[in-house]
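> below is the sequence, then the predicted model.
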Amino acid sequence: MSAYETALERFRTPDPWHSPAAYWFWHRLPDKDAIRAQVRQMHDAGILSFQVQARLSYPIAGYLDEDYLAACRCAVEAAAEHGMIVGIYDDYNWQTGHAAGRAVSGHDELRERHLFWMRIAAGKSEGTLGRIRSATENLGPAAMAWHYEGGVVAWADWRTEYVLVTAPPRGTVCEQPELVDRTEGTADGCRVHLTGPVPDGAEAIVFVSARCATSRLVNPVDPVAVDRFIEAGYQPFADALGEFFGSTVAYMFFDQPHAVFYDWEARTGNLRSAMPFHASLAASVRERWGGRTADVLAAVLDGDGPEQLSLRAQFYEHFSSYAIETFLGRLRAWSHAHGLRQSGHEVLGHVGGWRLDTSFTNWDLRLNFGLDHFGVDGYRDLTAVDAQDALTQLSPVFGDSVARHHGRSGTMVEQYFLTPPQGGAPWSGHWGLSLQELRTTAISHHMQGMRQMIFHGFYQTHGHGADHESLTNPRFDFPPGINFEPWFADHYPRFALESARLSEFLEPVTPQAEVAVLYPLRTVWTAGQLGMQASATGEWTRALTEAGVGFHLVDERDLVAATVEEGAVCFGERRYRALVLPAVTTLRSAEVLRQVRRIAEAGTRVLASGATPSVYQHGPQTAAADWAELAPAVEVLAAVPGTKVLRGLAPYDGSVPTLRTPDGAAVRWRGGPESPDTFKFACFAETGAAAGATVELVLPEGTWQLEEWMAADGTVRSLGSAASTVVLRLEPNSLRLLCVRHGAEPSCGATETTEGSEHEDGAAWSRPQVLESDWLLQIPDDAHEQAGTSRGIAVTCGWERQGLATFAGAADYVRQIVLDAPTMVELTLPAVAGGVSVSANGTRVAERAWSPYRFTIPAGHLRSGANELRIRLTPSAANRYYAGTGLRVAPEPCGLLAPPLLRRQVTPPLPDADH
């Protein structure tokens, strides 16, 4: 089979790695029949991969017991029967590292330990630390009961770890452990007594550590604790499912492994949270810095001079590499030893937006593996990120970027919904999700580098209505449960297959990405995640995306090893013609700026905005002077430039095919070479695109054969051959996949194709008839409420405004249409809330769950005289599940929101010979 035939076969029949996946939320122990039924439901919907996830409503004591593991085995056996793959979600609820408390049960010494600090002023002989607050409190009582035994935080085993004293007048720092007489600990803090008062003009900084006596989390920087977590949380899966490892069970998946973030009264300094701590970490710090340990610890907290910032960056590099190897290194070693791939994702401060500080702003994420996303990805075999809400955001392209850094491409994207609309509450989610929203989000992610969406989640149950407590009632635990949306059964399979085919189509493509944006890791280490670099990175990446300019984030380690060829900076096989430094203030060494100079002098455009380099992590502190010398070769901007300038960063040189979109067009695209002679492009007109939006396929000299690969049905149609620019028209919500191959004989000059033309078959149509009156709404007999209802209904607004405010199920709009003779008709629904299935005289003829809602009903399904037209609407579940909760200010629209339009074909299509 040729490479072309292989690609076409994969496109037609996508595999489980490219098809949608799901977290399968378990709220209670399922029986075998329920397991097999839901696995079959996933398979039939096109969800070909899943991870079982025990949620907070699942009894915590039952996690990983014999019954739970037997149920998991049944699920894997069912998946194997259907040719599906399974990933093992590696913990209870989320946040890898506790195994529902099994890891620390009987091993109190392995519970998370943290490093705190207090300042004692001159003349004082004691200091106190107290009112420690866990970040988990923000998630509510259910989360506190999950993280902590008894739902309360209690500290024990307080120890003095470091005693620093600043000495006047120069403010030098030294260690004086003998200054501490004793430390008295309580469940909420400690008091430190000194042997005498702090000298005049000096200050003491006392670092103390404590073990959280009630936490179910292991200490993530304690190698023994991590090994115990693997023993308690990973090995049971191997014992129960080992024969499926490496086949049906394909990978392990970690989720946001981190210690809890803690703040306390009177905390001061640059670090905004207590630090995970262990004697082995302390020993590694001592080994690394020896007599300079005091200077390093002081610099972590204080100072904005180059020397302090240099030490601060050095510390976070050390902490990051230590934590990554200690925790993720052990997980990966176990997975590989058992024939499994390793996947999962860390906490992403950019989730849900573009800025690096979009989310988790009250946490100091430098303690989350140092925010070294490139480093973390080195411990995965399958890159994964998460994405929040139905938004275009940084996560997918960042995930694809770190994957490419390690010689891979594409990322899994865990998609969840969190931000509520007006009247909502955190975690109440988005039961109002439409398939159009989900499809647009998925296509956007694919265009940014997503291989597979993992939906969060597929629900075992839909909870209960007696309360709406976040997280504990499954109904309000990150909804929607995709399979409880009324539109799921009829319409999700088409979305799933389209998403999988788009993923397969783009998989072998090297995307045209002309701009490299330097991830300002060391600036994050010195300034914190909330600095200017956070906003600058977001502004650049968002502007490039909106301008349609391809980019990747790159690591400083890439930059140092880069080469320059023909005006492009090259990271291995990746080539970029512009390099962006977004408010970068800290770099590893002078070698980096020397490399930037070489890149700029070789013709690659180098741009910087905001603050500029002033600190080196290593070496003499000459960064500001070195930058001043380099500055004439760099474009230093006050702000991110507009679309015209951004598109000019890499002007088209005519050497390869490319797509070009008009300024401001709501059209997204991704594409590039699959091989030297074959190029593939996917383009998508978003909902807001004007009807008839165009893109130009620009071709180099020569003859090119054009094909369109149809994601809807897996077919391929020839668009002929061309030797110049091809204009493509796209309707809103249309996705077009183009394959361009060099070397075909020309059949004409430029080719123009029109998608969805109303007259492409040569037929003539009557003027639209507005079907505003005489509609009935019929609710099926098996509906959960209003079953068997038949009533008159207006089609100028949804049924939620016509006495059915809490009804959110399938319902049929029924009307008679009268025809003089059987003829093809076209039905258009201008405004719809839900998925649509159209039937004529009892025969289903078409389905669609995203606009445009335009349907052709063949003449063969119609007759002279009266014909029954039935439009089944399946809306979102919002009005069912939010009713009576106070979580929404008003019901959400359901059904037809404007009168349908009907046109009749009045002349037959022209014969083929006349086309």
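That came through, no problem. Numbering: from 1, shown residues only.
> from here on, just use CA atoms for contacts and neighbour counts.
OK.
> just how off-centre is the top strand by length along the chain within its chain?
When the chain is parsed with DSSP state E, its longest strand is strand 155-167. Strand 155-167 has its C-alpha centroid displaced from the chain centroid by 40 Å (CA atoms, centre = their mean, to the nearest Å).
> go on, stretch 273-288?
Stretch 273-288 has its C-alpha centroid displaced from the chain centroid by 32 Å (CA atoms, centre = their mean).
> for stretch 15-23, same thing?
15 Å.
> and the contacts of it?
Identification of contacts with stretch 15-23 by CA atoms under 8 Å, 6 or more residues apart in numbering yields 46-53, 84-85, 451-458, 496-497, 499-501, 503-504.
> can you name the next helix or strand after the longest strand of the chain?
strand 172-175 (DSSP states H and E).
> could I get the buried residue list for the longest strand of the chain?
By 16 or more other CA atoms under 10 Å, the buried positions in strand 155-167 come out as 155-156, 158-160, 162-167.
> comparison target below:
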Amino acid sequence: MPTELLTSVAKSRTAGARSIKHKRRPSFDWRVWRRPAAAYSQCPFWFWNDALDEAEIVRQIGEFQKRGVEAFVIHPRIGLPKTIGWLSAKLFRFMRVALSEARRRGMWVLLYDEGMYPSGSASGLVVERNPELQVRGLVCEEAGGTPTPHHGRDACATPGVRVRRIDGREVVIHDRPVDAVVRGLHYVGDENNHPGEEEPVAADLLNPDAVQCFIELVYERFYRELGTFFGSTVKGIFTDEPNPLSRLRETGVMPGTRGIVLWVSAWLGYDFTPRLPALWFDDEPEAERWRRDYRRAIAARMDETYYAPLSRWCEAHGIALTGHPAEPDEIGHLRHLHIPGQDIVWRQILPGTASALEGAPSTMAKAAASVKYHLRRERNLNEFAGAYGESLTFRELRWLASWLLIRGCDLLVPHAFYYSMRGPRCGERPPDVGPNSAWWNNGYAEWEALTRRLCWLNATFEPVCEVAILGRATELPWRAAKACFENRIDFHYVEPRDLADARVGDGGFLHMEPGRYSVVVAEAGYEREARAVPDGARVLWWDECEREHARGRGPGGAGELRRLARSVVDFDPPASGVRARRLRNAAGVEVVVLFNEGEAPVSRRVPIAGRRLDPATGAELPWTDVGNDRLELTPHGWAVFLVEARE
């Protein structure tokens, strides 16, 4: 499988621990723990955002490796001169320089599939090749009214359908080309005087012909130009937040393409036509229900036309498809990524705020880790810190990475390392978190070493958890997840198709390979999804528990969770800011990992008997191994315990 390529570097560098006589490896590989292989390095976006120079590319790669960074994503970015266009011969020449140097140094690379984003339009080349492949959308207009002018695009509109609204008025709904673009690679105007940006026309990702054109233009070209690096230095291709409406510049448009209403109706199993007004009008009966159904159908169409073809292409060419979808809780699309991924951007998640546990973005890290686990992927990644602004501190950056790691992320993609900070480039989705940051020479290498050790643990050990939280392909709940985190009860998200082959075993445990769950948690609004849970499995209806608790009856959702599932570690008194995971490897080694996500220090006697490891240095720390030592966790501090080793 393509994801195995990511660990090939690790296998080659740790081969010395396995003799030709195939002696059994030690239960816990201390040598690897102290310095895991390049496969577990951070893999930052490297913004190529100015005139490029071969010697400078080589120099910067050397600087990355000096700080422990042994991987990167080549990300062509706004600021490139027009002489270095998307897919140009010059661009590929510089890519070959970077890949050759990475190969010489034993580093690895992900390619980025767009110039610049969202993915899928080949920086306007798809529509340039065939204007019929321009992005389309559904619009709604009053029947008999004057159509809204759309700059000549109505000539390409399909005949609409007339639908009667709840108030008796008729509306006409049809699809047509819409005004949507992607961000381009080149500034427009004077760079030193508030330049504009190129905005290439976006392609119709719901149209399989447009996606096939994108594959031919980008993926096939990558293979022709860089195929000798595939499967060795080039481990995968990163696709970035593909969106059926891309960057839309008009209002009142819903995702759509030619024939989409008939396709949606067939996929949903009922005629969606009478429900169409609910996409625009809040007063339509059960509007949210029909909008949710439409979102599910559009997501399924994106799986069919975009994600699945790209995934098949990458698998056929020996590399991994990775990246992330447009929304933080769209878990369904992750199934098609050989390395499932997500993205923390625009200060969505911040230390010391409710955002760490509440809202759709709070679900993203667990979404990617859950898909990795259930589909037996080897890795899962998260891009993070994009557009966090110049006020971002090193303390906040480290916390963001820790927030991801304690939720199971094992491949960190910092946003971003800037090739150039010249002129307007320094203010483009800042900050530079790498060579141009204040911490590059003041702690970065030590931080990279810590994240590398924790990525190795997350990648090579499996989580031990008993709770499954029910979601859907396009949406994940967070209330029960918050209670799990605060009570150090680990969990995975599941969606109905994950449950297709699940069975209930002795004691009512739900066996969903490779996991075994004592309870499935379902929140209000997920009744339809709960029908997929096999008979005999325990289902905890979160909102019912909370209502009963409010009436003075029952322990509430969190109390029921504590009754049905074990905490990784219990603290007395409780410490709701401490997160925990229990991990086990194939040799039977178990590790407990603790992270103080909060802003207050924690001092507790901890019932853990084992050996304490320092993820910052790789050293062993004093611990009495009798299970009653006092643990001191500073804010944002880590503790790792080797608690069991079975040969």
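Happy to help now that I have it. Keep in mind the model is a prediction, meaning the values are calculated, not measured.
> quickly name whichever of the buried residues of strand 155-167 of structure 1 is closest to E546 of structure 1.
Ranked by distance to E546 of structure 1 (CA to CA), the buried residues of strand 155-167 of structure 1 are led by W155 at 49.0 Å.
> which residue sits closest to the aligned partner of the closest one in structure 2, ignoring its sequence neighbours?
For W155 of structure 1, the aligned position in structure 2 is R153, judged by TM-score structural alignment. Of all residues not flanking R153 of structure 2 in the chain, P177 sits nearest, at 6.0 Å (CA to CA, 6 or more residues apart in numbering).
> residues near the one you found, how many?
27 (other CA atoms under 10 Å).
> any idea how far P208 of structure 2 is from it?
Separation of P177 of structure 2 from P208 of structure 2 (CA to CA, to the nearest Å): 16 Å.
> repeat that for A356 of structure 2.
38 Å.
> check R153 of structure 2 too.
In terms of CA to CA, R153 of structure 2 sits 21 Å off from P208 of structure 2.
> now do Y112 of structure 2
Applying CA to CA to Y112 of structure 2 and P208 of structure 2 gives a distance of 21 Å.
> what do you get for N596 of structure 2?
Distance, N596 of structure 2 to P208 of structure 2, by CA to CA: 47 Å.
> higher neighbour count, the two?
Neighbour count, other CA under 10 Å: between N596 of structure 2 and P208, N596 has more, with 25 against 17.
> check contacts around the more buried one.
577-579, 602, 633-638.
> with A513 of structure 1 instead?
Contacts of A513 of structure 1 (CA under 8 Å, 6+ apart): 549-552, 575-576.
> just those now: which is nearest V716 of structure 1?
Checking the contacts of A513 of structure 1 one by one against V716 of structure 1 (CA to CA), the nearest turns out to be G550, at 26.8 Å.
> distance of that closest one from V726 of structure 1?
For G550 of structure 1, the distance to V726 of structure 1 equals 21 Å [CA to CA].
> between the two, which one's more packed in?
The neighbour comparison of G550 of structure 1 against V726 (other CA under 10 Å) goes to G550, with 24 against 20.
> I figured the more buried one hits W540, correct?
No. Applying CA atoms under 8 Å as the test, G550 of structure 1 and W540 come out as separate, 11.7 Å apart.
> helix/strand/coil for the aligned partner of S335 of structure 1 in structure 2?
Correspondence of S335 of structure 1 to structure 2, assessed by TM-score structural alignment: C314. Under DSSP: H, G, I helix; E, B strand; the rest coil, C314 of structure 2 falls in the helix class.
> re earlier: may I see the buried residues of strand 155-167 of structure 1 arranged in TSV, with distance to W94 of structure 1 as well?
As requested, those are exported to TSV (distance: CA to CA, whole Å):
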residue	distance to W94 of structure 1
W155	23
A156	26
W158	29
R159	30
T160	32
Y162	34
V163	37
L164	38
V165	41
T166	42
A167	46
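> which one of the residues you listed is nearest T753 of structure 1?
Looking across those and measuring by CA to CA, the closest to T753 of structure 1 is W155, at 69.2 Å.
> the match of S335 of structure 1 and L510 of structure 2, how far apart?
From C314 of structure 2 to L510 of structure 2 the distance is 34 Å (CA to CA).
> now the strands for the stretch 301-450 of structure 1?
341-345, 384-388, 411-416, 450-459 (DSSP state E, counting those that start in this stretch).
> trace G101 of structure 1 over to structure 2, please.
Mapped onto structure 2 by TM-score structural alignment, G101 of structure 1 lines up with G124.
> residues in contact with its match?
182, 200-203.
> try it again with 6 Å
With CA atoms under 6 Å, 6 or more residues apart in numbering as the criterion, the residues that contact G124 of structure 2 are 200-201.
> first-to-last residue distance for stretch 461-480 of structure 1?
Stretch 461-480 of structure 1: ends 11 Å apart by CA to CA.
> which one of the contacts of N596 of structure 2 is nearest L540 of structure 2?
Taking these together and measuring to L540 of structure 2 by CA to CA, the closest member is R579, at 22.1 Å.
> alright, calling it a day.
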